[in-house]
Structure formats: structure tokens, C-alpha cells
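1. just the structure for this:
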Amino acid sequence: MAKAKTQYVCQNCGYVSPRYLGRCPNCGAWNQMIEEVATTTRPKAANQVTGQVAKPTTLAQVDIVKEPRIKTNLDELNRVLGGGVVPGSLILIGGDPGIGKSTLLLQVSGQLQDTGGRVLYVSGEESASQIKLRADRLHVGGDNLYIYPETDMSNIRQTLDEIKPDYLIIDSIQTMNEPNLSSVVGSVSQIREITAELMKIAKNKQITTFIVGHVTKEGAIAGPKILEHMVDTVLYFEGDMHHTYRILRSVKNRFGSTNEIGIFEMQSDGLQEVANPSEIFLEERLKNATGSAVVVSMEGTRPILVEVQALITPTLFGNAKRTATGLDYNRVSLIMAVLEKRANLMLQNQDAYLKATGGVKLNEPAIDLAMAVAIASSYKDMGILPTDCFVGEIGLTGEVRRVNRIEQRVAEAAKMGFKRVFIPNNNLARWEPPKDIDVIGIRTLSEALKALF
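-> Here you go, the predicted model:
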């Protein structure tokens, strides 16, 4: 009998090597090469995904069919999905262990079966009794919700033919096993083939499928990158284990906008949506504190107000230290360099600690002005009015550049009771500011600091 041919596959990117390598030459990951038996099966044709033979057609002949939406009771989830659940879609949800992925999907399962749909919850990590205990705590129940602790894909396919559900939950993709493959559970080939099979099931049988994915220590979804390319929607469940708030962020959505977020609060009876996140992020802000500034940031189509805090202290040992939490470290260094060069603040011998409160992560150019004001406030030890907020991008020459969606940002600030908002002067053109808030246009960073201190 001929010896089975083996190969080494990177579990991070899927790179294949005939011999073991300590470091993957494709993605640079260390100790990720796992030995697998090489398979000679050819990949399935692309037209087998939909079950129909594709034919070339002109663009004018293509019929536009608007996707129907199934609403859940969680408006935050509906917003992130682009208006609701699309039948036959494949949705991937990733997040840290214990963040609440299974809790969210069990709640959604109960709500979907209340609408008349049949739900099959497949768990490869928990027994039926464990899921039942969580369901009782969440007050989830019904005759159309089926719990199926199984990891074998052949048994899952047989159960799908028997029950014929409208919704399928896979918790999690890394625990599923395709018996026709000789590779270990959770390997690149296993995840790739199982995801392709689930995509075929979702499109052919119009079964909306939710997949739970584990994440690596860097925060990315474990497995090959092709996993995120194959699915219709990719959602990341973020949050701090020491806080009760959770953020559901859309990073890919074929049926809606990306970078949309939904905010939830973890309580004893499950996840409760937060209707007004700006109020949550600002409720513990001190009125006369120095080093604090409020920014109106856009997360997808939603404006939220977040407090940016800065602490500037003299350096005691050698080089100055820079620390950022919830903010981009390189952006912090850039803003401090502009402050030193254009605003004459001696920051090279100062340690700087910056954070965005509430566990939210901010990474857009419009937060530059609030960061600069917070740093200057802490450096000068002078507070700013608690009714002021800031929006604007700062260039390397010290100019304040225009930002997008300024109307929504200012309207959100006015709704939260702020009296003044500092925005780029170029954003004032062809726009009528609201009457209940004072809108101040500024051209340079020095002009903003002179008006505040």
C-alpha cells in the first residue's frame, strides 16, 4: 500500500509547504504549520453554490429583486445587519471567549422562532442541558427551537433534511468536523470545506445561517482569511470583560453598510440594547476636570458622543512615554508632534496617557481636534466648558480640515444638551446650523486653542 502523501498547512493563512517551516513565508506567523494528509479531491465548481448553471447575460436583462428582511426584537442588531435578517444569508460572528456570542444568538433564536420560523441550534461546545439552563435564564423557549449538540457534518446534513429549518445556528465553526477529510478538527482545510458546505446549504435551501467563529489573540477571526470572504456578513462582538457594555460591529455586509455598530448591555437576563449610547459614554464625566474633551464620532451612520481623556505628566526617566487606549497610537504621536511644532507646547519631555472612555474604539480623522484639546487642557492644567464638544481633522501644518456628515454630528450634540461645537470652518459653507447650539468654525489648531485657553 502506498504511503499517504502529507503536507504542512499554515493555520493562519492556508499556505501549503511540502516540509515543516517554523515561520510561514506567506503571512510571517510562527509555529502555525500543521501536518495534514494531502487530498486529491478537486474543488467544487462555483455554480454548485446556487445549484444553477450560470449563463452570461447583459446587465439590462438582470432583474433586481429587493431582499426581504425579517426583523428581530433587537433594533441594534437590525441596524447592524442593514435593516434585518436576509433569508438565505450566511452571517459570521466573531469575538473573544465569554463576550456573549452564544447568548446573543440564543436570544435571536428565540425571537426568530416567535415570528413563525423554525430554528436549529447546533452546538459543538455545549450539551443540550447547558443550553437549556442558559435559555431559562434568558426566558427563551418555544416549540420551533431545536437544540442539537453535534459536530459531525454528515449528521447535521441529515438533520437539516428531516427538520427543514428556516434558520441554522452553528456554534462554533472551529468545532465542526467533515468526516470525508483526514485533517484535524479546526484546521484550515476543515474550516474551508465546512464553510463552503454551509454556504451551499444557505443559498440552495434558503436557510439563514449564523456561524460563530473563534478569534486569535490579535483579535482576528481564527482560521483562513477566505472564511471572511465566503460569508455574506462579518460581525465582530467587542467589549471589555470588566465592563457590561458590548459593541457589535459590522466589518463586511453585502446587504447593508459596513462599520455600523450596535451597543448592548450585558445583564443577568441577557443582552439589552442601549438606545442612547452617547448618554452612556458621558454619564460619569466630571464637570471641571482637566484633560477631557468630547468628540462627536461617526460609527457607520450613527453619531455618538465620546469623552477623550488625556493625562500629561513630566517624564522622570529618559524618553517620554506614550500610551493610548481605544485610540490609534500613531495618531496620538502625530497630534502631539503638531501641537509641539504649531502650538508651541513643549511635550517632548512629557509622558502622555490617552484613552477613549466606555471601552469604545475611535479611529477616524474627525477625532483629531478633541485629542489635541484634551492634551492641551491637561498640559496647561486648565479645564474647558463641559458644554463644549469638538469635531475636526488636523493636518500636519496645523490646519483644521473638513469632515463628513457634519449635520448629523451637530444635531446629535445639540440633542445631548451641548451649547457650543467647534467644527472646521470649511464645513460651514452651504449649510444652515441649528438654532439651539452655537457652531464655531475654526481654521487652525492655534485658533481653537486661543479661543479656549
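2. hey, let's count contacts and neighbours off CA atoms from now on
-> Fine.
3. packing partners for the lengthiest helix in the chain?
-> If you go by DSSP state H, the chain has its longest helix at helix 188-205. Contacts defined by 3 or more C-alpha pairs under 8 Å, 6 or more residues apart in numbering; DSSP states H and E place helix 188-205 against strand 90-95, strand 208-213, helix 226-230.
4. the structure of the following sequence is requested for comparison with the preceding one:
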Amino acid sequence: MATKRKRPAYECSECGYEAVKWVGRCPECQAWGTIEERAAARGGPQFRAEPLAPATAAQPITEVDAGQAVHWPTGISEFDRVLGGGIVPGAAILLSGEPGVGKSTLLIDTASKIASLGAKVLYVSAEESVNQVRLRAERTDALHPTLYLASETDLATVLGHVDEVQPRLLIVDSVQTVASAELDALAGQPSQVREVASALIRLAKSRGLPVIIVGHVTKDGQVAGPRLLEHLVDVVAHVDGDRQTALRFVRTLKNRFGPTDEVGCFEMTGEGMREVPDPSALFISDRDGSVPGTCVTMALEGKRVLPVEIQALVVPTQAPNPRRVVNGVDAGRVAMLLAVLERRCGLSFAQHDVYVSTVGGVRLTEPAADLAIAAALASAKLESALEDRLAVFGEVSLVGDLRHVTNEKQRITEGRRLGFAGPVGPDAGRLAQALAAAIPGFAQRT
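-> Next comes the predicted model:
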């Protein structure tokens, strides 16, 4: 009797979905190009894992030496703030960001700072030649004899460079452009990204060598490749910023050695990424006195409180569909605030074009900016400026109430330190009362 032939099995490299035939899009996670063939399904009743003698014996947690996981600073205080104090030996750090945002510039600066202390640093660029990297390092004054450069796309060659140089820090730019010759797939494919990242992480853990891996992002801003990549590494940092402005923020999405609510602030210059330890003056206009349509809020970026100016412009129009243009704030929140102002405060914007923007290119996503947006809109509509040096914050509900937000005391303390009066916040109770306290003559004109 002929035995039944087993059909080839396919598996999604993103979510592990199993299929009996190849499809272009995974039915489970909706990812494209992640269904890969495997020889046979695993986990059958005939599969049994044989126990092996461990190389190192398990030990009580009280006897584990915690001194080996001490941070050592990179020389860039803003980057150290994000990493939790510095780089931990054996850590795998994934740095992502959009093209041209400054990832390579930040890393070459970090490499030069560490190399200036006498430590060997190996910078492997799989996207640029060593001459291109040298030109960037020369422009940013990052030339040091202990900073080694290599331009390689083969994983085995990269590991060979590590054995030859014996660096204290390894930087690979980027993981999507390095490939292993043992896999029959192009560089950047999920299987290649997974294999390259796994090999680099094994190298980091076995030798206590910290590795910084650069990762590309998709159109949605997510790290390209399998989601397993983010689970394997210890730290996931993201460089954020508008390419039209010089300001850059570095945030941690995951950090096994420190907090994830810290933000590093940098400014892109011709000499590299310059630290901005006190960015308070970057997001407010340089002028004396207040003008209609402007309002300052105390925004929370990580653990930092920053004064951010919101500007609004309200222009009468005869168009049947008035324009709503926003920059730096959520369009849905602005639409909701316009409805609340009309229903609860008697301000109609049906025959007006509305423009709302932040100063300095910063993006506000927290609900604490609702009151400032509403105040800027009301000020622009009534053509009446707010009280001078006044900062406001608070979440606005659909019924016109003001809700408390996080870190209110910290916002008030920082506002007073910077010379702002007030501030007007959720203690006002209602939106109309807060606007009446912030805008002179508001109660008589509504």
C-alpha cells in the first residue's frame, strides 16, 4: 500500500500562520511576501527534544553579578538619556527612522565619541563606501585612529571583521542591506533580516559586545522586516523629525535597561547632530506681547515639559465647504474642538476657513493640548489676543468640561520657571470659563 505523500507546508515569518500552499499575502496578519516554504510541519507526535547538558549551571538570582550590566556613557548626554544612562555591554540596540532623518550622522558621532576615549569601534556600512563615510566623519570632526570603517554586505565577512578588529562597539548600517550566503533569498527579505539580526545578537550576547543595528522603516513608520526583529533586540530607538526642519527627537519604543518615556532632543547642523539640552525656546515665537490667534501650552515630551506655541487663523469664506488645514496637531481633534466651541461657546466657524499649526515643527498628540487649540481658535475668531505670557493646558470633553491631565504640577512648575503666568488649566471647570479667564472680553462677545 502506497503511503500518502506529505504536502509541502508554508509558514508566515511575521505571525507564524500555516498554509498548505503559497499565497502572496498572509490571511492572518495581512503582510505581503512573508509566506515561506518549509520542509515539513514541526511539532508532530514523533518530535521529541533530547535533553543536553548545559554549558553553564543555573545559579540563584542573589548570586548573579549585576556589575556586568552597568551603563557606560557614549559622550552624548541626550543619547545617554534615551538609552537609560548609556550603552550596556552585550546589548543589541535597533535604531530606526525615515531616510535622511540623521541616523547615520548620529551614529558616526557616537562612534567618534567612544573612539576618542581609546576604545576600538567598528562601523560597518552596507549602504555607503568607506570614502563616503569618511567624508561625513570629516565634516562632523569624527576622525579618530581607533574608529574602523568597513563596507560589507556579507554577514560572514562582517563577522570576520569583528574577529580581526576586536572592537568594543559594533555598528551595522543597515540590517536590511546585509545578507547571509547560506540563505537563498535577497537582502531585505524577512528570512534574511531575521537571520542577520539573530547572528548579530548572538555575537553581542556571547562576547559582551554592544551592537547598534540600523533599521529601515516602512511608509507607515514601522520598522521594516519581521516583527520578530523588535522582540529580539534589547532597545528599540526611533529618530523622529520633519525633514523640512532641523529639529530631531530620539525616542525609545522598548528598553530593557531603562525607561521608555525619555526623549533626546537634537538639532541637525552642517557639523552633525548638535545636542539641545534645553529646547524651551525652540517652539515659541520670538516676539514681545501676544497677538490674536496664538496660545502657549505646556506639552509633555517624555519626562520633559516644553512650552509650545499654537497658532490659528480664521478667515471668512464663501465656499460651500470651508477648508480645515492643520500642521503639527491631529485633524480629528481640531474638528471636534470646532464642534465643541460652536455648541458650548456659541462660536460659529461654518463660514470660515480654519488653519491651525504649531511653531518649530513639533507635533502634539496628547489631549492636554485641547484647551490651547480651543483658545487659539477662539482668539483668532474674536480677533482678541490672550493675556500676555499666559500658558494653558487641559483636555476638553464633548460636553464642554475640562479634564485633568498627567503631570499637572510639573507643567505648572516649569511654566512658572520660564516666566509664564497662570497657567489656566482644568481647575477652571468649563471650557467657556477657561476662555473667559484667558481672553479679555470673551464673555461679552459670545
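5. got a TM-score for the pair?
-> After superposition, the two chains reach a TM-score (TM-score structural alignment, normalised by the length of the second structure) of 0.86; 422 aligned residues with a C-alpha RMSD of 2.8 Å.
6. now the aligned residue in the first structure for residue 75 of the second structure: how far from residue 113 of the first structure?
-> For residue 75 of the second structure, the aligned position in the first structure is residue 73, judged by TM-score structural alignment. According to C-alpha to C-alpha, to the nearest Å, residue 73 of the first structure stands 12 Å off from residue 113 of the first structure.
7. same question, residue 205 of the first structure
-> Relative to residue 113 of the first structure, residue 205 of the first structure is positioned 18 Å away (C-alpha to C-alpha).
8. quick revisit: residue 73 and residue 113 of the first structure: which is more packed in?
-> Using other C-alpha atoms under 10 Å, the more surrounded residue of residue 73 of the first structure and residue 113 is residue 113, with 21 against 14.
9. so what does that one match up with in the second structure?
-> By TM-score structural alignment, residue 113 of the first structure lines up with residue 115 in the second structure.
10. tell me if I'm right that that match and residue 168 touch.
-> No - taking contacts as C-alpha atoms under 8 Å, residue 115 of the second structure lies outside contact range of residue 168: 9.3 Å.
11. overlap in contacts of the two?
-> residue 121 (C-alpha atoms under 8 Å, 6 or more residues apart in numbering).
12. hang on, the earlier thing: which one of the helices and strands packed on helix 188-205 of the first structure lies nearest to residue 389 of the first structure?
-> When these are compared by C-alpha to C-alpha, strand 90-95 sits nearest residue 389 of the first structure, at 32.0 Å.
13. what is the closest one packed up against?
-> By 3+ C-alpha pairs under 8 Å, 6+ apart, strand 90-95 of the first structure packs against helix 101-114, helix 188-205, strand 208-213, strand 233-239.
14. which residue comes closest to the most centrally placed residue in the first structure once chain neighbours are left out?
-> The centroid of the first structure falls nearest to residue 249 when counting by C-alpha atoms, centre = their mean (2.9 Å). Nearest residue to residue 249 of the first structure, sequence neighbours excluded (C-alpha to C-alpha, 6 or more residues apart in numbering): residue 261, at 4.4 Å.
15. dump the residue contacts of the counterpart of the one you found in the second structure.
-> Per TM-score structural alignment, the equivalent position to residue 261 of the first structure in the second structure is residue 263. Residues in contact with residue 263 of the second structure (C-alpha under 8 Å, 6+ apart) are 78, 81, 82, 249, 250, 251, 252, 301, 302, 303, 304.
16. just the ones of those in strands?
-> 249, 250, 251, 252, 301, 304 (DSSP state E).
17. what's the separation between the last one and residue 407 of the second structure?
-> With the distance defined as C-alpha to C-alpha, residue 304 of the second structure ends up 10 Å from residue 407 of the second structure.
18. these two: who's more crowded?
-> Shown here are residue 304 of the second structure and residue 407; by other C-alpha under 10 Å, residue 304 has more neighbours (19 against 11).
19. I appreciate the help and will end here.
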